[in-house]
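>>> Quick one, what's the 3D model for this:
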Amino acid sequence: MKSLISVFRIIALLEGISYILLLFIAVPIKYLAHDPQYVKLLGMPHGLLFVGYIVLAILIGKELNWKTKTFALVILASIIPFATFYVDQKILKQQTL
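Below is the predicted model:
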């Protein structure tokens, strides 16, 4: 189970970075410079990481019997910028110790 949590921590980090790049770099370039290429470039990897994050959150949440509040926080973190970093530090890091 520790290896699955380690994979989830990596996916959470990459998902958080891709989300920030998409929201704060690619989308402004798309609308301000009228250049959608960065959204196309970052959109697919972010989407795959997002799906991976959700699937792993469900699997790990069931395995570790997370409380509903913890599970909801982990899932909600996938749509709030920078929140996956918080989840990694406050929830996932404790699970690997």
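>>> all contacts plus neighbour counts: C-alpha atoms, from now on.
Noted.
>>> and whichever helix in the chain runs longest, what other elements does it pack with?
If you go by DSSP state H, the chain has its longest helix at helix 37-63. On a contact count with 3 or more CA pairs under 8 Å, 6 or more residues apart in numbering; DSSP states H and E, helix 37-63 meets helix 2-21, helix 27-32, helix 68-77.
>>> For the comparison step, fold the sequence that follows:
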Amino acid sequence: MLNIFRAASVAEGLSFLVILSVSLGLISRDYVFMLGMTHGVLFLIYMVLSLWVSNSRDWSVVVWLLIFLAAVVPFAFVGVEIFLRREEQKCEALAEPA
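Down below sits the predicted model:
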């Protein structure tokens, strides 16, 4: 489940950057509706998966709030990716036989 959340995090973060590039004039405003709908769906998937993963991993509310705030800050998905990669490495280390 963590790998699916990682993919959703990166996809949501990149779609957010694409939406912001419309504001800068890098992408035509003709695509705003399509890009907005795509980003909205990815944002909802990100939120549902973040709740699901935080519940299954027993993360605190503070950790979940930081992950939530990362969805609305440009380039913060990179920090989330680093955090999730470390979480995955911890789980793999615990799963390895001693």
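>>> Including distance to residue 50 of the first structure and mean neighbour count, could the helices and strands packed on helix 37-63 of the first structure go into CSV?
Listed next are these as CSV, based on distance: least, CA to CA, whole Å; neighbours: other CA atoms under 10 Å:
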stretch, distance to residue 50 of the first structure, mean neighbour count
helix 2-21, 6, 19
helix 27-32, 17, 14
helix 68-77, 10, 16
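>>> Serialize those helices to TSV and add fields for distance to residue 47 of the first structure.
Output for these, formatted as TSV (distance: least, CA to CA, whole Å):
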stretch	distance to residue 47 of the first structure
helix 2-21	9
helix 27-32	15
helix 68-77	15
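>>> among those, which is nearest residue 43 of the first structure?
helix 2-21 (8.5 Å; CA to CA).
>>> The closest one - contacts with which helices or strands?
If contacts are counted by 3+ CA pairs under 8 Å, 6+ apart, helix 2-21 of the first structure sits against helix 37-63, helix 83-87, helix 93-96.
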